[in-house]
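Visitor: no sequence on this one, just coordinates:
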């Protein structure tokens, strides 16, 4: 899912440099491939993260104080630490002559920040300037923190009005009606974690689905989303559901294959670190890539995959080095995930 998140963030059409904006010349076939990977297949990542987070939280009967204590350590502290590091990195990068081109961004010019800008850099949604924090991907953590703090309220409402609340949450998600505190998507899939726990739903029915059936259905709905944009709003939601079901079904294969499971288990220790570090590294790598590669045709597709995998590799290397050399620091940066 972390890999998918990086591909979502790597699907761009222009790159801002200190000297101006470079618009990529993207052929239709490259555009379709990028849309397929970043805007269809990879879009299951965030809903599944919220679903798993909600399910794991509701497995235990936590009090509000227990949730507050645990999530402050695992989410809030690394959130503030990484945001502070990003502000320092941008300030330094925008100040030094030889790095200005790679950190130039009119919306994030640290030297011109006022108090509201710094608040915006941390929380994003609660100001009028941007819905996202400075560390762009941390909107997920921000929503997750607020959802965790609302978990007990959700539980009480769902216990009293289970069907009505579910239909309302699905409706908000379909029409993209985002709530003030968190997005409709994050709320829906987070509370679905409680429904799974509440009604003791298992993966037996998902495991019983034939691969041919789900892959054929997925291929059809993907083609509709790719080539019939008039149906894109609703079919996109359907593809998220189908893709998530397929991912859960595939996870059984990963569990049963001992070698794959062992590799994924080892890599899982770096999931949060890769997630936290990949931006603005991903942005910098894109700016470097257009200095050494053409910005048209097949080169755009090569750059798309190359930059994402180089970013992942760098994050993993840094994470491995930190974890082995200064484990306490790594644990602190990862919210206790060692």
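Guide: Great, that's in hand. Since we're looking at a predicted model, the values are computed, not measured.

Visitor: hey, let's count contacts and neighbours off CA atoms from now on
Guide: Will do.

Visitor: Which element is encountered next along the chain beyond the longest helix anywhere in the chain?
Guide: In the chain, assigned by DSSP state H, the helix with the most residues is helix 298-325. Per DSSP states H and E, the first helix or strand lying C-terminal to helix 298-325 is helix 327-333.

Visitor: Comparison target below:
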């Protein structure tokens, strides 16, 4: 099935914005710095938490888009399945192997240097102390749930979902809409045990279901005003649960409704923007969004540590300013690196982003020689 030009543009637009949201989300959720506590209990801290909660939309929407696109290209034959998995191995697993190896090497060098070692004084195990199980876990992240490059849990889980996709396709073919309802109930219950597994299964499967039966898309597209109103309402409710520790259950219970109504609202907004001819500059950045995802977290944590250790941050407003400035710098630097590689080393860029396989790239190079 071919996507319409507007749908294809909409997906590219969303990918770019969602990737930027993830950078800001990680600014608030990784590498905690003691000085950030200055914002706790202040209006500035609440603003950071509100933006962070809204950025929770990004990963679920990425999963839904991935499930939707994979389902559109999938055919129930062994040949097609093998072809799709081969492509996903290159696109998802290859970057994990390349970038994790690079990051481990860089962290080892930085931790071993007297001039930079003080930046790595956290609770994490030093690279020099790794045994073979730690090295293996750095790539797959079974012990803690996260690989060495923490953002790659998304790629790992996405690859697993692609592997088991025939089961998902068979399930929806047999059960249709009642099966989707069972999926909602099952993942809602599972979320209280392991939210990462539950959300991976639910949102990827949601995308797959929408590809197989787009009647739900037609249904919600006619009720966007109502759904947008619900999104505002559940954003408020979810935020109450997100900020109050004693009401954490409220956030968990309303999370799926908050996210799903957010999907529809975002989709309608993106469609409107593109239909009016806006958003072209965002689309120009879409090709680099995956590259930004692959490298952003390590650059973010480094700049965050340098900024907080080098600057005398002593107020909540300064924490808020850094919350906006550091991710913005990370995004700009990442795109500058991406466009530099695209211009001067496109073959390397294609390999490290999984666009081309390592061996196929070498083969093509030899043919040219």
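Guide: Alright, I've got the coordinates. What you see is a predicted model, and the numbers here were worked out from it, not measured in a lab.

Visitor: before we move on, the earlier item: buried ones in the longest helix of structure 1?
Guide: 299-301, 303-304, 307-309, 311-312, 315-316, 319-320, 322-323 (16 or more other CA atoms under 10 Å).

Visitor: quick one: that helix aligns where in structure 2?
Guide: The aligned range for helix 298-325 of structure 1 in structure 2 is 317-344, by TM-score structural alignment.

Visitor: Quick check: the matching stretch compared with structure 1, mean distance?
Guide: Between stretch 317-344 of structure 2 and the aligned residues of structure 1, the post-superposition mean distance stands at 0.8 Å (mean CA distance after the TM-score superposition for structure 1).

Visitor: can you tell me the helix or strand for the residue nearest the centre of structure 1?
Guide: The residue lying closest to the centre of structure 1 (CA atoms, centre = their mean) is residue 5, at 4.4 Å. Assigned by DSSP H and E, residue 5 of structure 1 belongs to helix 2-9.

Visitor: what's downstream of that helix, the next helix or strand?
Guide: Using DSSP H and E, the helix or strand that directly follows helix 2-9 of structure 1 along the chain is strand 14-17.

Visitor: what's downstream of that following strand, the next helix or strand?
Guide: The helix or strand immediately downstream of strand 14-17 of structure 1 is strand 20-23, counting by DSSP H and E.

Visitor: buried ones in the very next helix or strand once past that following strand?
Guide: Later in the chain than strand 20-23 of structure 1, the nearest helix or strand by DSSP H and E is helix 28-34. Buried residues in helix 28-34 of structure 1, counted by 16+ other CA under 10 Å: 30, 34.

Visitor: so helix 28-34 of structure 1 corresponds to what in structure 2?
Guide: Helix 28-34 of structure 1 corresponds to residues 42-48 of structure 2 when matched by TM-score structural alignment.

Visitor: contacts for that stretch?
Guide: Contact partners of stretch 42-48 of structure 2, identified using CA atoms under 8 Å, 6 or more residues apart in numbering, comprise 28, 39, 40, 316, 317, 320, 323.

Visitor: and the two most separated of these?
Guide: Using CA to CA, the contacts of stretch 42-48 of structure 2 reach their maximum pairwise distance at 28 and 317, which is 14.7 Å.

Visitor: hey, where'd the helices end up in the stretch 151-300 of structure 1?
Guide: 151-160, 162-174, 184-198, 204-208, 211-227, 232-256, 258-267, 271-292, 298-325 (DSSP state H, counting those that start in this stretch).

Visitor: Pick the most buried one from those.
Guide: Neighbour counts (mean count of other CA atoms under 10 Å) averaged over each of those peak at helix 184-198, with a mean of 22.
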